[in-house]
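Asks: Sequence and predicted structure below; questions after.
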Amino acid sequence: MGLEINEYIQFMNFNSKNEKLYLIERNAPTPDEKEILKDIPFKQGVLDFSALLGSRVFKNREIEYVFMLFNTPYNQRKIVERNIKQKLMVHSKNKLFDTHDGNYYWLGKCKSVEVDNGEQFNQLKVTITFDCYPYMISHINYFDDYWDTFEFDEDVANYTKYIVNGSLDFPLFNAGSVAVKPEITVDNRFSVKVNDEEPIVFEAGSKQDYYLSLKPGLNKVRVEGTGTIRFHYQKEVMG
């Protein structure tokens, strides 16, 4: 009887557990920064404009998985190889799920699939590399009151839906590592002000505004209008 596969990844219709692949190595190094440096003559050091908008900006990151397929004849290994490549390489950017980070997903596409046949023990080594957005993204909106996925060491319980009659001030907490743009749903015309930014008007419906974001940590929100307003956002963390 073989060992049970407890760790696996899911990308579109590819599931490493269903392919009987055992995960033996996972590499997810931190992403490179998008550095904007200016070297001025006769001035010590360099000027770094990388965080000009208030936070560091990163390039995509590569996530590599190494799997092993055991006790499989050569002709079957070739079929498995073709199936893996077909299931992974034909798709564009999508969600990558990893049991290592059960409450989050990566967003990216498969960059390469490399295989190495081991004739002596009828095994196949499969190395799969994904090109991903630099941050992990939470599965659910914050805060949707799902206590099964609530991280007590990191999250903060926070109402994100309010009934307003005139004006209201309340906090919104972003437990992630980077600013996020919430989707705001209103049933009437509302003005929304976050921290010290200029107020933005939202008509009835749901939308994200390019100029409205929630910084990591506590955000002070003031809304003006009559009706119900909801904030939907997912935290992003540097996994």
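Replies: Cool, the structure landed.
Asks: contacts, neighbours, all on C-alpha from now
Replies: Will do.
Asks: Just the helices from the protein, written as ranges.
Replies: Assigned by DSSP state H, the chain shows helices spanning 74-89.
Asks: here comes the other one, which I'd like you to weigh against the first:
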Amino acid sequence: MYGITFNGKHSLKDMGLYVESKTINAPSKKKITDSVPFMHGFYDFSTVGSNGEQVYDTRTITVTLRIIAYSMEELHTVYSQALEWLMDSGKQKLQFDFMPDFYFTSEVQDAPDWDKFLKYGLLTVDFVCDPFKYSNSYMGDDIWDTFNFLTDYTQYTNTFEINETGPGTTVVMYNNGRLITPVINVSVDNMRLNFEGKTYYLTKGDNKLWGMKLKNGENVLHFYNALGTVKILFRWESL
């Protein structure tokens, strides 16, 4: 038996509900199309505003939870507690026991079916989720137990010393997920970053740069103009 963690509680350990079944649906592409008379097919504008990046709609994850209750009173009590746990919040982390390295950002919008719970001890819950799942750890964290030999990279991301104000320091970052905007933390003002031909001006503290995204695979970042330290923080995303 295994459970899920949602809204700060574990279904089995805290609520007495274990996962009977699950369906993790894939998200659909967001398509923006138009056609004109006498043309074959249609024009696809889906990636015009996203600079060529495919965008996706939400995904639905359906989980059926089961309880073994010994009385009708217990059944009513658990159902009421489950409603508060599932419904009394906005978006929360949803994590499955069998998938310890990733979580979904989810919300329960519709109350689970009471009739099925009453008759069979089953609670069917629809989680409306962001399209991607997110890694629990930051890229480069040294967590050997969740290392995936098919997709992960071993790399150092904690603190880079920028020792020269002239030539600066080149940092190579690997991203094993989708396009992602990292948080770049610098220790001083007036640090500059050159990435793929564009110059970004960094201020002391956390910087999240609009339009600057790390692609899948190798990314070369060049820091210069100030002495200090740089940290690059991001969680990878996956369908």
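Replies: Cool, the structure landed. In this text, all values refer to a predicted model and were calculated from it rather than measured experimentally.
Asks: For the aligned residue in the second structure for D145 of the first structure, give its distance to N25 of the second structure.
Replies: Mapped onto the second structure by TM-score structural alignment, D145 of the first structure lines up with D142. In this view, D142 of the second structure and N25 of the second structure are 31 Å apart by C-alpha to C-alpha, to the nearest Å.
Asks: ok, now S238 of the second structure?
Replies: Using C-alpha to C-alpha, S238 of the second structure is found at 13 Å from N25 of the second structure.
Asks: W85 of the second structure now?
Replies: Distance from W85 of the second structure to N25 of the second structure, counting by C-alpha to C-alpha: 23 Å.
Asks: quick one, which of these two is more surrounded?
Replies: W85 (17 against 13; other C-alpha atoms under 10 Å).
Asks: I'd like to check which residues are in contact with the more buried one.
Replies: For W85 of the second structure, the contact set (C-alpha atoms under 8 Å, 6 or more residues apart in numbering) comprises 7, 9.
Asks: change it to 7 Å
Replies: N7 (C-alpha atoms under 7 Å, 6 or more residues apart in numbering).
Asks: Per the alignment, it pairs with which residue of the first structure?
Replies: The alignment partner of W85 of the second structure in the first structure, by TM-score structural alignment, is K87.
Asks: now swap in S71 of the second structure and tell me
Replies: Counting by TM-score structural alignment, S71 of the second structure corresponds to P73 in the first structure.
Asks: I figured V178 of the first structure was touching S213, is that so?
Replies: No - judged on C-alpha atoms under 7 Å, V178 of the first structure makes no contact with S213 at a distance of 10.0 Å.
Asks: Show me what F11 of the first structure lines up with in the second structure.
Replies: In the second structure, F11 of the first structure lands on F6 (TM-score structural alignment).
Asks: any idea how far its match is from D34 of the second structure?
Replies: Per C-alpha to C-alpha, F6 of the second structure is found 40 Å from D34 of the second structure.
Asks: which of the two has more neighbours?
Replies: F6 (21 against 10).
Asks: Against M15 of the second structure, how distant is that one?
Replies: Distance from F6 of the second structure to M15 of the second structure, by C-alpha to C-alpha: 11 Å.
Asks: what do you get for Y56 of the second structure?
Replies: To M15 of the second structure, Y56 of the second structure is 33 Å away according to C-alpha to C-alpha.
Asks: Could you do M173 of the second structure as well?
Replies: Noted for M173 of the second structure: a distance of 42 Å to M15 of the second structure, by C-alpha to C-alpha.
Asks: For those two, indicate the residue with more neighbours.
Replies: Between M173 of the second structure and M15, M173 has the larger neighbour count (other C-alpha under 10 Å), namely 21 against 16.
Asks: what's the burial count for the nearest residue to that one once chain neighbours are set aside?
Replies: Nearest residue to M173 of the second structure, sequence neighbours excluded (C-alpha to C-alpha, 6 or more residues apart in numbering): N219, at 5.0 Å. Residues lying near N219 of the second structure (other C-alpha under 10 Å) number 15.
Asks: Contact partners for N176 of the second structure?
Replies: Contact analysis of N176 of the second structure by C-alpha under 7 Å, 6+ apart lists 151-152, 216-217, 236.
Asks: In contact with the nearest residue to S206 of the first structure once chain neighbours are set aside, which residues?
Replies: Distances taken as C-alpha to C-alpha, 6+ apart put T185 closest to S206 of the first structure, at 4.2 Å, once the chain neighbours are dropped. Applying C-alpha under 7 Å, 6+ apart to T185 of the first structure gives the contacts 205-207, 229-231.
Asks: are any of those residues buried, and which?
Replies: Using 16 or more other C-alpha atoms under 10 Å as the burial test, those include 229-231 as buried.
Asks: Please identify the one among those that lies nearest to R82 of the first structure.
Replies: The shortest gap between R82 of the first structure and any of those belongs to F231, at 44.0 Å (C-alpha to C-alpha).
Asks: ok, how many other residues are close to the closest residue to that closest one other than its chain neighbours?
Replies: Once flanking residues are discounted, F231 of the first structure sits nearest to I184: 4.8 Å by C-alpha to C-alpha, 6+ apart. Counted with other C-alpha under 10 Å, residues neighbouring I184 of the first structure total 21.
Asks: Select from the contacts of N176 of the second structure the one having the most neighbours.
Replies: Compared across the contacts of N176 of the second structure, W236 has the highest neighbour count, 24 neighbours, by other C-alpha under 10 Å.
Asks: Much appreciated, bye for now.
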